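> give the three-dimensional model of this entry:
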Amino acid sequence: MSRILRCAALFALLLTFYRPAPALCVSSEIVGHAVMAAIPVSAFAVAYLNHDVEGEKQWLRNVIANQSLTSIARLGFNETSLGRRPTGNGYGFPSGHVAFAGSGAAFYSERYGWKYGVPAWLATAFVANNRVQNHDHHWRDVIASMALSYGVGKLFVTPENASYVAPVIGPDWLGLRWERSF
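From the prediction side, this is the model:
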């Protein structure tokens, strides 16, 4: 079974879980959730459909590291004034929704360049604005999440066509190793 057929089958399976909302209009919160999930999921789909196995691995490491650091920060700041949401509830700093969306945007921009990255970051900014407008977070929460996602992406994702020069140290010699991805 080809990769495209497997993706189509998975998409059809996921559609069976979809239940339309009873209201005629969709709330902005639901749209924010959908965009938040679409960014990293589509980033993985691009890597998968391009047969970019290394990209798939980097996507996974990026998302795990990003969400782990976000969760640790949320636990650490929960008992402080930064951890309070506009509604008074806890676990507000940094925003987990924006961090998840930002992990996909960071992957896009680092792995595939600005043509993929700019739209993904704009969609992440939409999610951030949505979270603030719905009184789920303060601006500081979403800005910190975007910065965290950007930094984690810089650490865990390399460009698809990257070139590296690294020092090599042996017992009796020093040298440089040049590596190029094609």
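
> okay, CA-based contacts and neighbour counts for the rest of this
Noted.

> can you give me the buried ones in stretch 49-65?
When burial is assessed from 16 or more other C-alpha atoms under 10 Å, stretch 49-65 yields the following buried residues: 55-56, 58-60, 62-63, 65.

> can you check stretch 147-155 too?
For stretch 147-155, using 16+ other C-alpha under 10 Å, the buried residues are 148-150, 152-154.

> I'd like the distance from the helix or strand hosting Ile143 to the chain centre, please.
Here Ile143, judged by DSSP states H and E, is contained in helix 139-156. Taking the mean of its C-alpha atoms, helix 139-156 sits 9 Å from the chain's own mean (C-alpha atoms, centre = their mean, to the nearest Å).

> show me the strands in the protein, by range?
For the chain, the strands defined by DSSP state E occupy 163-169, 174-180.

> circling back: any chance of the buried residues of stretch 49-65 in CSV with distance to Asp136 as columns?
Output for these, formatted as CSV (distance: C-alpha to C-alpha, whole Å):
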residue, distance to Asp136
Gly55, 32
Glu56, 31
Gln58, 30
Trp59, 27
Leu60, 27
Asn62, 25
Val63, 22
Ala65, 23
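
> looking at those, spot the one nearest Gly32.
Val63 (18.8 Å; C-alpha to C-alpha).

> would you do the same for the sequence below? I want to compare the two.
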Amino acid sequence: MRLLVLMTAMAGLLLTPVARANSDLETSGDVLHLLLPATAFGATLFHEEGDEGSWQLIKAAVSSRVVVEGLKWGIDKERPDGSGNDSFPSGHTSDSFMAATFINQRYGWEWGVPAYAVATYVGYTRVESDKHEIEDVLAGAAIGALAGWYFTTPYEGLTVVPIAGNGQYGLYVSGRF
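Have a look, this model is predicted:
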């Protein structure tokens, strides 16, 4: 419950001035791109005991950003609006999906689904504001999600994940006992 209150308070504090100053789609994506990782980090500080979650988030964030910046430097792709040659992959989307995956992996789908909805919206704003093409956003989402998944373990309790592939279906169950 404290996590929900924290997320709501942070959203209210950060979005209210932006809504008054500029209702631009790109600005809303920029704000949410910062809010989602900030919420994840806040949850590790105020919801958890110890610093395990904070370190997992930091490792996921740094690894995701290093991959994104390396690809941006190595791939010279112009943005659709012509504002630069660093279109591939989308850093905003990578950061957002890294945070959403961290939230989902660490705290469960109840928090993960809204976080993924926010991350998807951030990706949408990047395409609609002509900063990226869809492949840039999809690559950023994949990089962020993989980093979040690789470095994050559940905070507490039992995690159940559906698995489907090669004609087989099942559940992956993990937890701390």
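
> of the buried residues of stretch 49-65 of structure 1, which belong to helices?
55-56, 58-60, 62-63, 65 (DSSP state H).

> skip the chain neighbours and tell me the closest residue to the corresponding residue of structure 2 for Val118 of structure 1.
Aligned counterpart of Val118 of structure 1 in structure 2: Val113 (TM-score structural alignment). In space, Val113 of structure 2 comes closest to Asn104 once its chain neighbours are excluded; the distance is 7.3 Å by C-alpha to C-alpha, 6 or more residues apart in numbering.

> so stretch 58-74 of structure 2 corresponds to what in structure 1?
Going by TM-score structural alignment: stretch 58-74 of structure 2 matches residues 60-76.

> residues in contact with the matching stretch: which ones?
By C-alpha atoms under 8 Å, 6 or more residues apart in numbering, the surrounding residues in contact with stretch 60-76 of structure 1 are 83, 91-96, 99-100, 103-104, 107, 145, 148-149, 152-153, 156-157.

> again, only this time at 10 Å
For stretch 60-76 of structure 1, contacts defined as C-alpha atoms under 10 Å, 6 or more residues apart in numbering pick out 40, 44, 54-56, 58-59, 77-78, 82-83, 90-104, 106-107, 144-145, 148-157.

> tell me the one of the ones in helices among the buried residues of stretch 49-65 of structure 1 nearest Arg3 of structure 1?
Distance to Arg3 of structure 1, by C-alpha to C-alpha, is smallest for Glu56 among these, at 14.0 Å.

> ok, now which ones touch that closest one?
With C-alpha under 10 Å, 6+ apart, Glu56 of structure 1 has these contacts: 43-48, 50, 62.

> farthest pair in the residues you listed?
Asn50 and Asn62 (18.3 Å).

> thinking again about what came up before, nearest to Val26 of structure 1 among the ones in helices among the buried residues of stretch 49-65 of structure 1?
Val63 (28.0 Å).

> so the residue nearest in space to the middle of structure 1 versus Ser181 of structure 1, what's the distance?
In structure 1, the residue lying closest to the centroid (C-alpha atoms, centre = their mean) is Ser103, at 1.6 Å. Applying C-alpha to C-alpha, to the nearest Å, the value for Ser103 of structure 1 to Ser181 of structure 1 is 23 Å.

> with Leu5 of structure 1 instead?
29 Å.

> also Gln133 of structure 1?
43 Å.

> who has more neighbours out of these two?
Applying other C-alpha atoms under 10 Å to Gln133 of structure 1 and Ser181 shows that Gln133 carries more neighbours, namely 14 against 9.

> so stretch 142-156 of structure 1 matches what in structure 2?
The aligned range for stretch 142-156 of structure 1 is 137-151, by TM-score structural alignment.
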